[in-house]
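> need a 3D model of the following:
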Amino acid sequence: MTSRRLIRQSTRQRRNALSPIEQSQAANALVQQCSINPVIQKAHSIAVYLSSDGEIDTNPLITWLWAQGKQVALPVIHPFSKGHLLFLEYTENSPLVHNKYQILEPKLNKTTIIPTSELDLILTPLVAFDHTGNRLGMGGGYYDRTLSNWHSAQQGPMPIGLSHTCQQVSSLPIESWDVPLPQIITPQKTWHW
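Model prediction:
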């Protein structure tokens, strides 16, 4: 079985090989897929993330979510609870800083924290996914910990993965803490499980 490290390496190379035009086309097609998704249409408060390392660009999606009157939240690495995320409301005026992974996140402000229980959806980054909804992340476990209640009891915000089509693999080696996703949206289609 291919190791998780090798899958991460090869899929990251594939998505980083996409040209700026391909990235832009994928980001716009992702907005189209999200705009016809009934779960996203019904949701009010949606966590998303700012793309890095060749991930599908979420900026057009964020702009579209704002235009639909959705409350948008971004993840922030929790300052006291190691390995966990907080979610802060994100507006056009939110100040951003680089976290320890050099990923942009909102500057910590306790007045803009949105409790996870108040989120309807968490649009989740991933490095790779397979045909059964298994997700491979970067390896930090932040999202697996955040989504553990969903995984064990279908409680809390529903997770939906966002991905380039080239990040799909035939199968993933799964660990007990991995949280499979009920939906993954790519520029070409939405996968449901």
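> please count neighbours and contacts with C-alpha atoms only from this point.
Fine.
> how many neighbours does residue 117 have?
When counting by other Cα atoms under 10 Å, one arrives at 10 neighbours for residue 117.
> quick check, it in contact with residue 158.
No. Residue 117 is not in contact with residue 158 according to Cα atoms under 8 Å; the separation is 10.5 Å.
> just list the residues touching the most centrally placed residue in the chain, thanks.
The centroid of the chain falls nearest to residue 124 when counting by Cα atoms, centre = their mean (2.0 Å). By Cα atoms under 8 Å, 6 or more residues apart in numbering, residue 124 lies in contact with 48-49, 143, 159-162.
> run the last query once more with 6 Å
Going by Cα atoms under 6 Å, 6 or more residues apart in numbering, residue 124 touches 160-161.
> ditto for residue 72
Residue 72 makes contact with 46-47, 89-90 under the criterion Cα under 6 Å, 6+ apart.
> tell me if it really is in a strand.
Yes. Assessed by DSSP: H, G, I helix; E, B strand; the rest coil, residue 72 belongs to a strand.
> all helices for this structure, in order.
Assigned by DSSP state H, the helices in the chain fall at 4-16, 20-35, 38-42, 59-67, 142-146, 148-153.
> nearest to residue 132, of these?
The closest of the helices of the chain to residue 132 is helix 148-153. By Cα to Cα, the value is 14.5 Å.
> pull the residues that contact that closest one.
By Cα under 6 Å, 6+ apart, the list of residues contacting helix 148-153 reads 155-156, 179.
> ok, now stretch 98-114?
By Cα under 6 Å, 6+ apart, stretch 98-114 touches 76, 87-89, 95-97.
> one more to put side by side:
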Amino acid sequence: MNNKAKIRESFLKTRLFLSKDYQTNSSKIIERKINHYIQRYNLKAFAIFISKIDEPFTHHIIVDALKEGIEVYLPRINGEKIEFRKIKNIQSDIVKNELFNIFEPKIECELLENIKEISTIFVPLVAFDKHLNRVGSGKGYYDRWFNENQYKGFKVGICQSSQLSNQIIDVEPHDVALNSIITEKQIYVPLESNDDEDSNFDITYAVFNDETIIN
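Next up, the predicted model:
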């Protein structure tokens, strides 16, 4: 049995004890970093999620992107899978999924059919490790979508620095690691493997904390 369930349970409990001020302040910094990412890579379209109350706030990111004419796709649960649909207005184009207590695009919104239209998907997570493996909600929606669609774009996690697990997450064949993770303190990206047997380095990610982004 893998350790995902225990890690998920532990970090979900941890999030309950985070102060409102910490969540608010960290969300503001994460928001600025993501907006910087969108501008730096000149994204014309991307996918993101509508955050729950204990996740970094994504509402302003979506609103700002729509104002700039950027196409925004949101995940919608469809049975055992997710699909992405484009919204034009965050007020009128979303509906609450009472079963999962999340907001998602209405069924009338345009379905994403050409996967190549979006070069970046911002992904929610409960915990992550130094290899940029993630623990999600446990339903496997994102991993299933990445695999079935053979998605080659960037997969960027959004979370707080407190969600970094010191315990390495047990991965399964269907699990998909992220390309980077944005937190309020650092931006994590994987390092290329080093084949030098004499190397004393065992870190598997690089950490960036660009002051021009967060100030």
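> before we move on, back to that, ok, of the contacts of stretch 98-114 of structure 1, which one's closest to residue 61 of structure 1?
residue 89 (15.5 Å).
> structure 2: which residue goes with the closest one?
Alignment note (TM-score structural alignment): residue 89 of structure 1 maps to residue 86 of structure 2.
> follow-up on the earlier one: adding mean neighbour count, write the helices of structure 1 out as a markdown table.
Formatted as a markdown table, the helices of structure 1 follow (neighbours: other Cα atoms under 10 Å):
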| stretch | mean neighbour count |
| --- | --- |
| helix 4-16 | 16 |
| helix 20-35 | 18 |
| helix 38-42 | 13 |
| helix 59-67 | 17 |
| helix 142-146 | 19 |
| helix 148-153 | 14 |
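> which of those helices sits closest to residue 53 of structure 1?
helix 4-16 (6.9 Å).
> average offset between that closest one and structure 2?
Comparing helix 4-16 of structure 1 with its match in structure 2 after superposition yields a mean distance of 1.3 Å (mean Cα distance after the TM-score superposition for structure 1).
> related to what we said a few turns ago, which one is the match of residue 89 of structure 1 nearest to, not counting chain neighbours?
residue 73 (4.2 Å; Cα to Cα, 6 or more residues apart in numbering).
> by neighbour count, which of the contacts of helix 148-153 of structure 1 wins?
Most surrounded of the contacts of helix 148-153 of structure 1: other Cα under 10 Å gives residue 179, at 24 neighbours.
> trace it over to structure 2, please.
So, by TM-score structural alignment, residue 179 of structure 1 is matched to residue 176.
> now do the contacts for that match.
Counted by Cα under 6 Å, 6+ apart, residue 176 of structure 2 has contacts residue 143.
> separation between it and residue 5 of structure 2?
17 Å (Cα to Cα, to the nearest Å).
> among the contacts of stretch 98-114 of structure 1, which one lies nearest to residue 184 of structure 1?
Nearest to residue 184 of structure 1 among the contacts of stretch 98-114 of structure 1: residue 87, at 20.7 Å, using Cα to Cα.
> now do the contacts for the closest one.
73-76, 113-114.
> not counting sequence-adjacent ones, nearest residue to it?
Per Cα to Cα, 6+ apart, closest to residue 87 of structure 1 is residue 75, 4.5 Å.
> how many other residues sit next to residue 131 of structure 1?
Applying other Cα under 10 Å, we find 15 residues neighbouring residue 131 of structure 1.
> if I look at the closest residue to it other than its chain neighbours, how far off is residue 47 of structure 1?
Closest residue in space to residue 131 of structure 1, ignoring its immediate chain neighbours: residue 170 at 6.6 Å, by Cα to Cα, 6+ apart. Taking Cα to Cα as the measure, residue 170 of structure 1 falls 28 Å from residue 47 of structure 1.
> kindly report the same for residue 97 of structure 1.
From residue 97 of structure 1 across to residue 47 of structure 1, the span is 18 Å (Cα to Cα).
> who has more neighbours out of the two?
A direct count of neighbours by other Cα under 10 Å for residue 97 of structure 1 and residue 47 places residue 47 higher, at 24 against 14.
> got the contact list for the more buried one?
72-74, 122-123.
> ok, residue 185 of structure 1 next?
residue 162.
> how about 10 Å then?
Neighbouring residues of residue 185 of structure 1 by Cα atoms under 10 Å, 6 or more residues apart in numbering: 30-31, 33-34, 37, 123, 160-165, 191-192.
> and if you look at residue 15 of structure 2?
Here residue 15 of structure 2 is in contact with 23, 54-55, 126, 160, 162-163 (criterion: Cα under 10 Å, 6+ apart).
> 7 Å instead?
Taking Cα atoms under 7 Å, 6 or more residues apart in numbering, we find residue 15 of structure 2 in contact with residue 54.
> return the distance of the residue nearest to residue 170 of structure 2 when sequence neighbours are not counted relative to residue 176 of structure 2.
With Cα to Cα, 6+ apart as the criterion, residue 170 of structure 2 has its nearest non-adjacent residue at 5.5 Å, and that residue is residue 2. Distance, residue 2 of structure 2 to residue 176 of structure 2, by Cα to Cα: 15 Å.
> try residue 186 of structure 2
Counting by Cα to Cα, the separation of residue 186 of structure 2 from residue 176 of structure 2 is 21 Å.
> all strands of structure 2, in order?
Counting by DSSP state E, residue ranges of the strands within structure 2 are 45-47, 71-78, 81-87, 94-97, 102-105, 110-111, 120-124, 127-128, 134-135, 154-158, 180-182, 187-190, 205-208.
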